[in-house]
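Chemist: Pasting the sequence and the predicted model now:
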Amino acid sequence: MTVVPRRQLYLTALSILFVVLLLLVLISVSTYRNLNRERNAAMETVHRQALTLINALEAGARAGMMMQMAGKDAIGNLVHETGRSSDINYLYLVNAAGEVMHHSIPSLEGTRALWRPEFQRATDVRTRVRRLADGAHIYEVAKPFMPMGIHLDPGMSASGATSAVHFHSGATVYLAMTMAAYEAARQSDLHHAMIMGGIVLALGGGVVYFFIVIRSYYLLSRTLQETRDYTRQVIASMAHGVLSIDKTGKAVSWNRQALSLLGITGTEIDHLDLQTVFDFQETGISRTIHQGVAVMNREIRHYRDNGEWLPLLLTVTPIQDEAGSRSGAVMVLRDMSEIKRLEAKVRRAEKLAAVGRLAAGVAHEIRNPLSSIRGFAYLLGRGHGKETPEREYADVMVREIDRINHVVTDLLNFSRPMALEPQATMLADLLTHVVSLVSADAKTNGIDIRLDCDTGIPCVFLDPNQVTQAVLNLMLNALHASQSGGAVAIRAAWRPKEGEVEIQVTDNGPGIAPEVQEKVFEPFYTTRERGTGLGLAIVRKIAENHDGSVSVESPPPGKGRGTRFRLLLRDMQAGGDPAMERLTSNIELPTSNVE
């Protein structure tokens, strides 16, 4: 699902809302103007009709007066006849005193005008809307009555016309028009206004509903986005690699651990067919996709492009809905390297335990006879002169017996557990002591020893006896590997982030073959005729006792020959061991340094 950004979503909604509101305003203004226009048009029609009738009355009056020179007032008949029109409610004339002179309905006989508007000019017209007792509205027009116009015609005789004009001088004509057309127009306008109001309400409701829908959609979209992000974070935070694949074996989603284990990038996996990475038939992935059969904890080997292989624990489960329809599978990859390393360590420990049991029995059976043989050989040698062959043979016997006893001692030391006795140790002093132990042999063979300790190495908690033995073994191996005129370098550095020290012993000898490098730390493996094969095995055991490790590089980086051993030893106080803290509470630290 594509999630619309909040800003874009609201921008679209506000744009539509603005357009709808603009339409509402235009419709409202149009309705209001149409309402007023219809009403004003109806009122104007009534007004013009009233004036037309008045003018017709005046014209009729003029015509009657000119035809009846006898002076008989025929205006009353004209008023009565004119007032009979269905559009006229009433019509009457009042004199200057306000008395009704002529009328169209009998009820006005002998009454006075209740409305006496003032006129500034003879052409002024006054109007008003009245509500009658029966509730009907009328449009009343008042105008000065001028049957002869504003000025008399000079050609008329003054005999008849003068009296008529004098009789109606100052008169006012009142004409009341029914407002049925106006009311019909008003009702039509109201009906139109109600329709438009309904349209406006519908549009307004549509806007509100649309806004609610947009907001609901945004909330749903945000919830889905948060759920997807949370699920993605959970998968990304898993310690194992997770892959989801479709029916064709193409990767759909994955986490960083999966890419790291497979040794590929996110760009590569987009176009990668996983069937080229895993054998779907052999691993059972094909059965999971097509038959829904899960693969549980199957150990496989994954070979990378550089030729290295990685042990993986594979679990594959089908992706299917409630109806059982399958759309792919989920693969979980677990790195078994550490487990394999621990298994190898356990096997090595079991092997050492067996060697220890063997060594304990053999040592007892060998040492006792060796002591007797050595003693008798020594006595036999002393019974002959120094230059005699018998004396020489006896000395060879003693030396060889000592060598056998040394092998038995190494075997016993290697097989028995090494209990740590950490002490506050200045590494520079310890390495200087080791160099002093081998300096005589190095000088005899013409080998130069260089010691380099970084400044700032703190006082660390180690077992000085075990570390001395480990470094001494590495130095002896380096001296044996170096030729006359060669050099051996020993360097120490502090790694504060890891809380450990690093000791490197480098020689410029012929080096170690790649196929042999993995075997040099195994017990009893040696390439020297007189070696026991226990020296490097003891070094590894001491390193593991200090929660460290030992490794070999041959040749060292940047060199064409030689061998470098890297010994990593953890500061036993860095782990916060309470026993170590109690042990060091009363120890005075040494302060000597290597010159």
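Modeler: Yes, it's here. All figures in this text were calculated on a predicted structure; none of them were measured in a lab.

Chemist: C-alpha from now on. contacts and neighbour counts both.
Modeler: Fine.

Chemist: in what helix or strand does the most centrally placed residue in the chain lie?
Modeler: Here the mean C-alpha position of the chain is nearest to the C-alpha of residue 229 (Cα atoms, centre = their mean), at a distance of 5.6 Å. Element membership of residue 229, judged by DSSP states H and E, is helix 180-236.

Chemist: Check residue 561 too.
Modeler: With elements taken from DSSP H and E, nothing contains residue 561; it lies in neither a helix nor a strand.

Chemist: Tell me how far it lies from residue 436.
Modeler: When distance is defined by Cα to Cα, to the nearest Å, residue 561 is 26 Å away from residue 436.

Chemist: the helices in the stretch 1-150 of the chain, which residues?
Modeler: Taking DSSP state H, counting those that start in this stretch to define them, one finds helices in the stretch 1-150 of the chain at 6-67, 75-82.

Chemist: Need the contact partners of the last one.
Modeler: To tie it back to what came earlier, the one meant is helix 75-82. For helix 75-82, the external contacting residues (Cα atoms under 8 Å, 6 or more residues apart in numbering) are 53, 57, 60-61, 64, 91-92, 101-105.

Chemist: Which neighbouring elements make contact with the helix or strand encompassing residue 366?
Modeler: Residue 366 belongs to helix 337-382 when assigned by DSSP H and E. Other elements packing on helix 337-382 under the criterion 3 or more Cα pairs under 8 Å, 6 or more residues apart in numbering; DSSP states H and E are strand 309-320, helix 389-415.

Chemist: take a look at this one as well, against the first:
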Amino acid sequence: MSKQHTLLPGPLPQQRAWFPLKMMIALATAILVIAVFAVVVEVEREKKQMLANMRERANVFIWALERSARSKEPMRRNHMRRLIAEVAQQPQVAYIAMVATDGRISVHSDPSRVGTILYPSKALKNLAVDDASKSRVISLGGKKMLEVYKVFTPSQPCLDEPDSSLCNQQERMEPSPDGHPQRPEKALSNELVFVGIETLRFDEELWDDVAHHGVISALVGLSCFIGIALLFYIQNYKLSRRMLKDTQALAMQVINSHPAALVVTDEQGLISLTNRHGQAILKLADGKAAPRSVHDLPFLNWQPLMDELDAGAVILERNTELTLANSHILPVSISAAKIIGGGDGFTGYLFILRDLTEIRKLEKQAKQNERLSALGNLAAGVAHEIRNPLSSIRGYATYLTEKVKDDKMAFTTGNMLIQETERLNRVVSDLLSVARPLELRLQPARMDTVLERAVRLIAPDAEAKGIKVQLRLLQTKKLARRQIMLDADRFMQALLNLLVNAVQATEAGGSIQISLENSEPGAESSFLAISVTDTGCGMSLETMANLFTPYFTTKASGTGLGLIAAQQIVKQHGGEIEVSSRAGKGTTFTILLPWAHIEGSGT
């Protein structure tokens, strides 16, 4: 998995908290407005419907009075008084009045009101009373009423509203003497009829409707609010989970890409998280059952570190060594801290282990470079002063040795003087080769030719000690004959230094083997590997750690510069020298030359 993550500046936590709250407030306000609007519309509709029903009821009373007024005039007044009195007993009927055109009451449900003025003539004129019934809401005695009024027409059928339900209740048109239906003649009347209907029950029912619709609207609005809020939070939950997964993936990628080993444990030391560097250093991914606790790791005593952290100490870049399973010592620096949760609660420990192997190598190389620099300064100062006298000494020793060759003791002494002079000259040459930058003369060469020549040069010394030298090129003849760019003389010097050390470290009856192979064929980082293996006494870990240190030697007559000179020559060719050894089993020096460096134009 390789995702590209880009960190963008997100909103502040307060803004993240306010955003859904504002959305919820806006949503609740919108739902409230819609609910109130729906209740108002429904209440207005109910109000109109109730007023229409009350008006219809009053029209029924008026129609009944008009139908009952067909009797003769002398009888109609008494009959109307009784009828109005009976009709006024109906629920919600406040009053019924017959009024002359001047506003004087002729018949009233309350007999005490007869002869009084109901409305002045001017007010009646403003009401514009006619044959069609009209209505209005009035306040009488502190009570709201619906007053319905029209011209009283006792002999007229329902001509104003022929299609209404009231018309269906009225009598049909009477037939004429010839058998055909005819409309009765409209009886003229100078009286007006007023019916007052109390609205108290109407108001109660209206408020009941308001409460009923308000509750329904509130429930519907609450359901909508809960539903929309639930959808919002579900979406927000999914978004949060996706963001959490992305954050976890990013965090794990950062943790695994961290160059140091990270180990996270709980309060008891149980391992809860490690990155790949931690698994590699602590050997947690070697195919075996991974330990659950750091206390099960034998490399380090973790409990004192935890005790220090619990005491409030700070552990930062503390250098120590891990003893791995193969007795390999791994230098590391440890930083540690306590993990405090969001509620200021202690949740575990964090350990950061940084591998110092490369740093130690660099430090060692820096020290070696300092020594080489000092050696170079020394060589530059003494080379000229030593070599000129050595040349004179060797010349005179050679001359005197020839003069006293008949004297055996003097001749032996002269040869010894010549050999020591030559050895001292070689020491100066090694000193200069190590101290001065090498200038290689790269030319096309065959590796088999170089190896065979080196074997021929070391053969006399090996035979003198009874050591067998083997050059194995049977399986790599094609590789050995391949043309590469090489300074053959310089490379020969490096090989001879390794072979001389092998002869000196191997006892009589032992063997030395030189082999050639191609390391990682076909890969971009493939090497040409030349190995020199002996069956000598081998080396300890301490000796191997100081092999390439100037003047370090385990031989009584050694200078400690041969391996350094060989290493420098190999590095100039772009390669390196690897060493593996076991005490009492022998040693192998391997020269690795990268193909990308030695092929060049010589292929």
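Modeler: Nice, thanks for sending it over. Here the structure is a predicted model, which is why all the values come from computation and not from measurement.

Chemist: Which one of residue 561 and residue 436 of the first structure is surrounded by more residues?
Modeler: When neighbours are counted by other Cα atoms under 10 Å, residue 561 comes out ahead of the other of residue 561 of the first structure and residue 436, with 16 against 11.

Chemist: I'd say that one and residue 513 touch.
Modeler: No - applying Cα atoms under 8 Å, one finds residue 561 of the first structure not in contact with residue 513, separated by 10.7 Å.

Chemist: Quick check: neighbours shared by the two?
Modeler: With contacts taken as Cα under 8 Å, 6+ apart, residue 561 of the first structure and residue 513 have residue 554 as neighbours in common.

Chemist: Sort out which residues of stretch 54-62 of the first structure are buried, please.
Modeler: Within stretch 54-62 of the first structure, the residues scored as buried using 16 or more other Cα atoms under 10 Å are 54, 57-62.

Chemist: Can you get me a residue count around residue 347 of the second structure?
Modeler: The tally of other residues near residue 347 of the second structure (other Cα under 10 Å) stands at 14.

Chemist: repeat for residue 30 of the first structure
Modeler: The criterion is other Cα under 10 Å. On that basis, residue 30 of the first structure has 14 neighbouring residues.

Chemist: Please tell me how far it sits from residue 202 of the first structure.
Modeler: For residue 30 of the first structure, the distance to residue 202 of the first structure equals 17 Å [Cα to Cα].

Chemist: and if you look at residue 455 of the first structure?
Modeler: Here residue 455 of the first structure is placed at a distance of 84 Å from residue 202 of the first structure (Cα to Cα).

Chemist: now do residue 31 of the first structure
Modeler: For residue 31 of the first structure, the distance to residue 202 of the first structure (Cα to Cα) stands at 15 Å.

Chemist: Turn the contacts of helix 75-82 of the first structure into JSON lines, including distance to residue 16 of the first structure.
Modeler: As requested, the contacts of helix 75-82 of the first structure are arranged in JSON lines below (distance: Cα to Cα, whole Å):
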{"residue": "53", "distance to residue 16 of the first structure": "55"}
{"residue": "57", "distance to residue 16 of the first structure": "60"}
{"residue": "60", "distance to residue 16 of the first structure": "64"}
{"residue": "61", "distance to residue 16 of the first structure": "66"}
{"residue": "64", "distance to residue 16 of the first structure": "70"}
{"residue": "91", "distance to residue 16 of the first structure": "58"}
{"residue": "92", "distance to residue 16 of the first structure": "61"}
{"residue": "101", "distance to residue 16 of the first structure": "68"}
{"residue": "102", "distance to residue 16 of the first structure": "66"}
{"residue": "103", "distance to residue 16 of the first structure": "64"}
{"residue": "104", "distance to residue 16 of the first structure": "62"}
{"residue": "105", "distance to residue 16 of the first structure": "62"}
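
Chemist: Farthest-apart pair in those, please.
Modeler: For the contacts of helix 75-82 of the first structure, with distances taken as Cα to Cα, the pair at the greatest spread is 64 and 105 (21.2 Å).

Chemist: Spatially, which residue comes closest to residue 487 of the second structure, not counting chain neighbours?
Modeler: The shortest distance from residue 487 of the second structure to any residue that is not its chain neighbour, by Cα to Cα, 6 or more residues apart in numbering, is 4.6 Å, and that residue is residue 442.

Chemist: residues in contact with the one you found?
Modeler: Remark: with contacts taken as Cα under 8 Å, 6+ apart, residue 442 of the second structure is in contact with 485-488.

Chemist: Of the residues you listed, just say which sits nearest to residue 436 of the second structure.
Modeler: When those are ranked by distance to residue 436 of the second structure (Cα to Cα), residue 487 comes first, at 16.7 Å.

Chemist: Touching, the closest one and residue 440? I think so.
Modeler: Yes - the pair formed by residue 487 of the second structure and residue 440 meets the contact definition of Cα under 8 Å, at 5.8 Å.
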